[in-house]
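1. What shape does this take:
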Amino acid sequence: MRVVVTGAAGFIGSHLAQALAAAGRDVLAVDSRKRGASTANIAELARAGLTIIDRDLVTDDLADLADVDIVLHLAGRPGVRTSFGAGAADTHRDNVVATERLVAACAATRPRFVFASSSSVYGDADRPCDEDDRIDPRSPYARSKSDAETLVRGSGLPAVVLRYFSVYGPRQRPDMAFHRFIEAALDGSPAPLYGDGGQSRSFTFVGDVVGATIRAASVPVPPGTIINVGHPVTVRVRDALDRIGTLLGAPPPTVTKDRAPGDVTRTWAGTARASHLLGWNATTGLDDGLAQQIAWHRRRRRG
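-> The predicted model follows:
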């Protein structure tokens, strides 16, 4: 069985591509160096023996990527804060236009198509978000994910949309909160804390997200189904900071910044559909997941 993973040099994509290869799948790991693909993660994939394809989904030919059994589409431009202003055009390009072209390329071959969306489409949550809830995207990034969902669901492909919730773990991007906080605790340089830290998130370990994504590629579900992929327990950012400090023996130094545009007060994953349709539940607690991420930071520092 041949599987394409787009965004394979990304934080989540690199873990997913390696897990599929370890399970015996023929994986085509697709990413674009000119669009900022991580050279460190590309090196990890190469060491694991994966086939790496350097491809821009907006400008390059995609016909060969569609001639497979499964397409796992994780490529895109991440980040709520950087999607405002000058970043809006690149966010639309990499998240909407790229998805539109990939979906069109798959029209004839009709592979199983799994699209990685985001919990940001919901806006603020005052209860666990249900996949049928009205969405409220509050940033260009969130709108780009909502627009891409519409493209995927209207494509006629046997497609599944996964809404990921606040993923963390080894290889997390340097711009993400836990990466910044752990590095701050290890080297003593303050990391930015946006707002008062009272924001709550359904922090979800990358290994759990990979497991859900693989299940979505293999378990029969109705085409166009949306499924939340998140931990059902929400944790405040300042409480996560305290846990990082406890695990490292020193609190991460921070400098308070204004609340970022588009930053919601709370995300909260409703997980009944993932449990029912995929037989999946997040099983990694925050302390265990943070310990694994901290261990990765220490290995990385040792070279």
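
2. C-alpha from now on. contacts and neighbour counts both.
-> Noted.

3. helix/strand/coil for Trp43?
-> No Trp there; residue 43 is Ala. Three-state call for Ala43 (DSSP: H, G, I helix; E, B strand; the rest coil): helix.

4. What segments of the stretch 51-200 of the chain are helices?
-> For the stretch 51-200 of the chain, applying DSSP state H, counting those that start in this stretch gives helices covering 63-66, 87-92, 98-105, 140-153, 177-187.

5. Out of those helices, which is the most enclosed?
-> Among these, helix 140-153 has the highest mean neighbour count (mean count of other C-alpha atoms under 10 Å), at a mean of 23.

6. Quick check: which helices or strands does that one pack against?
-> Here helix 140-153 touches helix 87-92, helix 98-105, strand 112-118, strand 159-164, going by 3 or more C-alpha pairs under 8 Å, 6 or more residues apart in numbering; DSSP states H and E.

7. got the angle for it vs strand 112-118?
-> 160 degrees (axes from the mean of the first three to the mean of the last three C-alpha atoms, to 10 degrees).

8. Centre of the chain to helix 140-153, how far?
-> Computed by C-alpha atoms, centre = their mean, to the nearest Å, the chain-centroid distance of helix 140-153 equals 14 Å.

9. what residues does the helix ranked longest in the chain touch?
-> Scanning the chain for the longest helix, with DSSP state H as the assignment, gives helix 286-301. With C-alpha atoms under 8 Å, 6 or more residues apart in numbering as the test, helix 286-301 has contacts from 168-171, 182-183, 203-205, 243-244, 247.

10. Could you give the separation of that helix from the chain centroid?
-> Here helix 286-301 is found 18 Å from its chain centre; the criterion is C-alpha atoms, centre = their mean.

11. Just the angle for that helix relative to helix 177-187, thanks.
-> Counting by the same axes, to 10 degrees, helix 286-301 points 60 degrees away from the direction of helix 177-187.

12. Sequence B follows; please return its structure for comparison with A:
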Amino acid sequence: MRTVVTGAAGFIGSHVVPALIADGHDVVAVDAPGRAAFPAAAAANVAALARDGITLTECDLVTDDLAPLRDADVILHLAGRPGVRSSFGPGEADAHRDNVIATRRLLDVRAGRLVLASSSSVYGDAGHPCTEDDPVDPRSPYARSKAEAERLVVAAGGVVLRYFSVYGPRQRPDMAFHRFIEAALDGSPAPLYGDGGQSRSFTYVGDVVDATVRAARAPLPPGTILNVGHPVTVRVRDALHLIGTLLGAPPPTVPKDPARGDVRRTWAGTDRAAALLGWTAATGLDEGLTSQIAWHRARRDEQSRARPGEHHG
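-> Modelled structure (predicted):
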């Protein structure tokens, strides 16, 4: 099966590509690292792919010719402009460009099925485990752009995966667990938005990769939407405490006002993914955070070797 992965140099994409190859797919890895929200992180992920013998095809989905992607059996569309907080103000145009226009262009050229990586943020606040039939209530330009991209994909008979608060090795530098772990290792405070009582369905990246690979080959009905999240919600302050326990030092934080567009709770109902993919999240927060912490430490060791004389905790 010839499978195109957009956003291959991203946090999730850089894990999905080698998993697809191991599953027997002929993979075309596509990204535009020059437009990455965090260029250094994208460059590190490109290097990780190269170490696995995977070559990245550079392509801006909005401006470049997409004809080379036309004959794919499946396009896993993981590319996009991330971030709720950064999508307000000038960031709104970037969210629309990279999430809506890029998706529309891919749909115009694709011959096979398109699977879109969307976000739990389209639901707004969750008072119960969200099901895919619940109405959407996006609270930020980012969430609105994802909801619009979903509408386009469903109308075209594609598949939508709504990811919930993904964490693990290679997590983006703006995400909470990345900031908290680095704060504990450095002793430099990380921002804590709100009171820490927000709850999330934190979902380990390995579980997300498993669901995504299954979706690439499963005979899903056109227009299917699936939640990809851990069914147990955890408060941010409890996750922060767990990070401190695992590291032996509590991450220092500095209080900040609640972030604009942030929701109080996300909560994944995953019965449909279990029924159609045979998938449920298998990784608990303790195990997943242990893996992410190991990655942070290995990355810092590598940086220390690259810059002799500097010490990293």
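
13. Please state their TM-score.
-> TM-score of the superposed chains, computed with TM-score structural alignment, normalised by the length of structure 1, equals 0.97; 298 aligned residues with a C-alpha RMSD of 0.8 Å.

14. Dump the helices of the stretch 51-200 of structure 1 to JSON lines, plus distance to Gly36 of structure 1.
-> Listed next are the helices of the stretch 51-200 of structure 1 as JSON lines, based on distance: least, C-alpha to C-alpha, whole Å:
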{"stretch": "helix 63-66", "distance to Gly36 of structure 1": "20"}
{"stretch": "helix 87-92", "distance to Gly36 of structure 1": "12"}
{"stretch": "helix 98-105", "distance to Gly36 of structure 1": "15"}
{"stretch": "helix 140-153", "distance to Gly36 of structure 1": "17"}
{"stretch": "helix 177-187", "distance to Gly36 of structure 1": "18"}
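
15. circling back: can you put the helices and strands packed on helix 140-153 of structure 1 in JSON lines and add distance to Pro220 of structure 1?
-> Output for those, formatted as JSON lines (distance: least, C-alpha to C-alpha, whole Å):
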{"stretch": "helix 87-92", "distance to Pro220 of structure 1": "31"}
{"stretch": "helix 98-105", "distance to Pro220 of structure 1": "20"}
{"stretch": "strand 112-118", "distance to Pro220 of structure 1": "10"}
{"stretch": "strand 159-164", "distance to Pro220 of structure 1": "10"}
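
16. so which of those comes closest to Cys129 of structure 1?
-> strand 159-164 (10.6 Å; C-alpha to C-alpha).

17. List of residues touching the closest one?
-> 112-119, 149, 152-153, 209, 213, 216, 221, 223-230.

18. what's the angle between it and strand 112-118?
-> With the same axes, to 10 degrees defining the directions, strand 159-164 of structure 1 sits at 30 degrees from strand 112-118.

19. Please point out which parts of the host helix or strand of Ala40 of structure 2 sit buried.
-> Taking DSSP states H and E as the definition, Ala40 of structure 2 sits inside helix 39-51. Residues of helix 39-51 of structure 2 classed as buried: 41-47, 49 (neighbour count, 16 or more other C-alpha atoms under 10 Å).

20. next one: stretch 184-203 of structure 2 to chain centre, how far?
-> Distance of stretch 184-203 of structure 2 from its chain centroid, counting by C-alpha atoms, centre = their mean, is 18 Å.

21. start to end distance for that stretch?
-> For stretch 184-203 of structure 2, the separation between the terminal residues is 21 Å (C-alpha to C-alpha, to the nearest Å).

22. what's the answer for stretch 32-49 of structure 1, then?
-> Across its full length, stretch 32-49 of structure 1 reaches 18 Å between end residues, using C-alpha to C-alpha.

23. what's the offset of that stretch from the middle of its chain?
-> On the basis of C-alpha atoms, centre = their mean, stretch 32-49 of structure 1 sits 17 Å off its chain's mean C-alpha point.

24. And for stretch 87-94 of structure 1?
-> That offset, for stretch 87-94 of structure 1, works out to 17 Å (C-alpha atoms, centre = their mean).

25. Where does it end up in structure 2?
-> Using TM-score structural alignment, stretch 87-94 of structure 1 lines up with residues 91-98 of structure 2.

26. Quick one: the contacts of helix 286-301 of structure 1 as a markdown table, columns for distance to Pro192 of structure 1 too.
-> As requested, these are arranged in a markdown table below (distance: C-alpha to C-alpha, whole Å):
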| residue | distance to Pro192 of structure 1 |
| --- | --- |
| Tyr168 | 17 |
| Gly169 | 19 |
| Pro170 | 20 |
| Arg171 | 19 |
| Ile182 | 12 |
| Glu183 | 12 |
| Phe203 | 19 |
| Thr204 | 21 |
| Phe205 | 22 |
| Arg243 | 17 |
| Ile244 | 15 |
| Leu247 | 20 |
